[in-house]
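Colleague: heads up, no residue letters with this:
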C-alpha cells in the first residue's frame, strides 16, 4: 500500500497544515510545524522559572529579539523538510517513503473548544552533542563524526530538547508527545536507532519523560557546566532501538 510522503502526519483540512494529535486523554493536544506568530508565544514561557531553570540553551531573560532570531530558523527548517517530501511526492509518486533528517512538526499546542489553538511547548530532535564525553578534543571529534553521517544512517546518535508551559505540567503531555514523535516519525522516517538524553540533576520530571519512553539512566556526570552562574550536574540517559523493542 502506497502512502503520501507526509505519512503518517494528518493534514488540517482548513489550513493544509500537517500535524500529529496526541491520543486520549490528551487528544486536544496537537504537534504542528512552527509558525511565525510563535515569536510572541514563546517569550512568556521561556521566562517562567518553571521552565528556564531546567534549560541551558535559551538566554535569560528571553526577549522578543531572541524569539525573532530563533523562530524563523526553525520555521525554515520545518519548511525545508516538508518541501523535500512534497518534491519527492512529485518526482516519485507512490514510491517508498523517503528518509529525512528532521521532524517537520515540533510545536505543542492545545486546541480549544472553538477550534483555535494555543502554543504550550516545543519538542525537537537534533544530532547528539555528547555532553557526557568529558575530554574536549574527543567530544569535538565525535560530534564532527556524527554530524558527517548521511541522512538515514542508523548509526547517527540523536538527542531531543523539549519544554512545556508549567500550566500543563503533570498531565503526561510531554511523555505522550515524545512517544508519539519517536514511534510515528523519528524511528520510521528518520531511521533513529540511538539516542542520548541529558537533564540537570534535580529535574525529576524530565527523567521520568525519558524513562517512560525507554531510556535507561546511566549515571551522573560533572562536565564543568555552569548555567547562569550555577554549577550543574547532568543526568545521562541512553536509548537504543533494539533494547526498547525487547523491553
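Modeller: Structure received. Being a predicted model, the structure only gives us computed values, none of them experimental.

Colleague: alpha carbons only for contacts and neighbour counts from here, please
Modeller: Noted.

Colleague: Buried residues in the top helix by length along the chain, which are they?
Modeller: Ranked by residue count, the top helix of the chain under DSSP state H comes out as helix 64-91. For helix 64-91, a neighbour-count test (16 or more other C-alpha atoms under 10 Å) marks 66-67, 71-72, 74-79, 81-82, 85-86, 88-89 as buried.

Colleague: One more: stretch 18-33?
Modeller: Residues of stretch 18-33 classed as buried: 18, 19, 20, 21, 22, 28, 29, 30, 31, 32, 33 (neighbour count, 16+ other C-alpha under 10 Å).

Colleague: which of the residues you listed sit farthest apart?
Modeller: 28 and 33 (16.5 Å; C-alpha to C-alpha).

Colleague: how about residue 230, what does it touch?
Modeller: If you count contacts by C-alpha atoms under 8 Å, 6 or more residues apart in numbering, residue 230 has none.

Colleague: Distance-wise, check it relative to residue 218.
Modeller: To residue 218, residue 230 is 23 Å away according to C-alpha to C-alpha, to the nearest Å.

Colleague: Check the offset of the helix or strand just after the longest helix of the chain from the chain's centre.
Modeller: Using DSSP states H and E, the helix or strand that follows helix 64-91 in sequence is strand 107-111. Between the centre of strand 107-111 and the centre of its chain there are 14 Å (C-alpha atoms, centre = their mean, to the nearest Å).

Colleague: want to compare, so here's the second one:
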C-alpha cells in the first residue's frame, strides 16, 4: 500500500522509510490551521531558511500562512475526499475492482505537510516541520514573456490527467515579474530537522508512493539556488542530474538583503 490511512480520522498520508518512519506527509488540516501557521511562520522567518526561498514573502506573517493553508485545503479537498472514499469502500470491493480504482490517476499531489508524529493516534499532536509540493512545470528556463514560453506552458497545462508527457516539478507557483514560475526552492524544512535526511526521504516518498503510481509521472524537474548544498544533495540522492545553470536568474531582494542569485536546473532520471 503506497498511501496509508489514519484509522481514527481516515486521513490519507505518506510515510517516510526508515530511519525516518516517525515522519509522515499529510494534506493540510482544517482543525490545525493555527498550529500549522505558527510552525510555518517560525520556519519561514528563520535566517537558516528564508535566504534560499524566493517565493514566500519576507517577513512571513501569520496572515500569509493562514491564507496559504486555507487555499491548499480547498485545492485538495476533492482529492482527499476521493482517497477517503477509496479507503472506506475498499473492503466491499473485489480484488479486480480494487486494482481498477488504484489505477485511476490524480492530477495533483494533496500531500504537502511534512509532520513529525506525536503520541496521540488521532494526529492531534503531530508537528508541522516542513512542506513539499508537486505541480506542473513552468519551463522557466525559457525566455520570459516570450511566445515560446507561452506555447510550452499552455501545452503542458492542457495535457489530460495521467498523461505520460506531463512535465512536473517539485515546488509551488510564485510570481516573478509579470509571469508565474514554479521554483523548487519554495519547499522547506524546519532548521531543527536539518541534516537528518528527512527531505531526501520526503522527495523519495512523494515520487515512489504517489507521483509514479497515482499520477503516472514520467518527467520531473526541479531547481535550487547556487550554494544551497542541502538541496543539491536532496536531488542527487533521488537520481536527479544537472541540466543547466542560469546565472543571476533570481532578482535582487532588498527585504532579505539578497542580490541576484543563480539557479541550477535538475532533471529526474527515474526510480533507483
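Modeller: Nice, I can see it. Note that the structure is a prediction, hence the values are computed from the model and not measured.

Colleague: quick one on the thing from earlier: closest one to residue 214 of the first structure out of the buried residues of stretch 18-33 of the first structure, please.
Modeller: Residue 214 of the first structure has its nearest neighbour among the buried residues of stretch 18-33 of the first structure in residue 22, at 18.4 Å by C-alpha to C-alpha.

Colleague: Show me what that closest one lines up with in the second structure.
Modeller: Using TM-score structural alignment as the criterion, residue 22 of the first structure maps onto residue 16 of the second structure.

Colleague: Surely its match touches residue 200?
Modeller: No - look at residue 16 of the second structure against residue 200 with C-alpha atoms under 8 Å: they stay out of range, at 9.6 Å.

Colleague: Identify the residue of the first structure aligned to residue 135 of the second structure.
Modeller: Aligned partner of residue 135 of the second structure by TM-score structural alignment: residue 126.

Colleague: tell me which element its match is part of?
Modeller: For residue 126 of the first structure, the host element (DSSP H and E) is strand 117-127.

Colleague: Residue 242 of the second structure maps to what in the first structure?
Modeller: Alignment note (TM-score structural alignment): residue 242 of the second structure maps to residue 217 of the first structure.

Colleague: Just say helix, strand or coil for that match.
Modeller: Following DSSP: H, G, I helix; E, B strand; the rest coil, the label given to residue 217 of the first structure is strand.

Colleague: Excluding covalently adjacent residues, which one is nearest to it?
Modeller: Nearest residue to residue 217 of the first structure in three dimensions, chain neighbours excluded: residue 237, at 4.3 Å (C-alpha to C-alpha, 6 or more residues apart in numbering).

Colleague: in what helix or strand does that neighbour lie?
Modeller: Using DSSP H and E, residue 237 of the first structure falls within strand 234-240.

Colleague: Mean distance between that strand and the second structure after superposition?
Modeller: Taking mean C-alpha distance after the TM-score superposition for the first structure, the mean distance separating strand 234-240 of the first structure from the aligned residues in the second structure is 1.2 Å.

Colleague: roughly how far is that strand from the heart of the chain?
Modeller: 15 Å.

Colleague: Stretch 76-92 of the first structure too?
Modeller: For stretch 76-92 of the first structure - counting by C-alpha atoms, centre = their mean - the centre lies 19 Å from the chain centre.

Colleague: Check stretch 132-142 of the first structure too.
Modeller: Taking C-alpha atoms, centre = their mean, one finds stretch 132-142 of the first structure lying 23 Å from the centre of the chain it belongs to.

Colleague: Name the residues that touch that stretch?
Modeller: The contact list for stretch 132-142 of the first structure (C-alpha under 8 Å, 6+ apart) reads 129, 130, 131, 221, 223, 236.

Colleague: re the thing from before, after the strand holding residue 126 of the first structure, which helix or strand is next? Please name it.
Modeller: Where DSSP H and E defines the elements, the next helix or strand beyond strand 117-127 of the first structure is helix 136-148.
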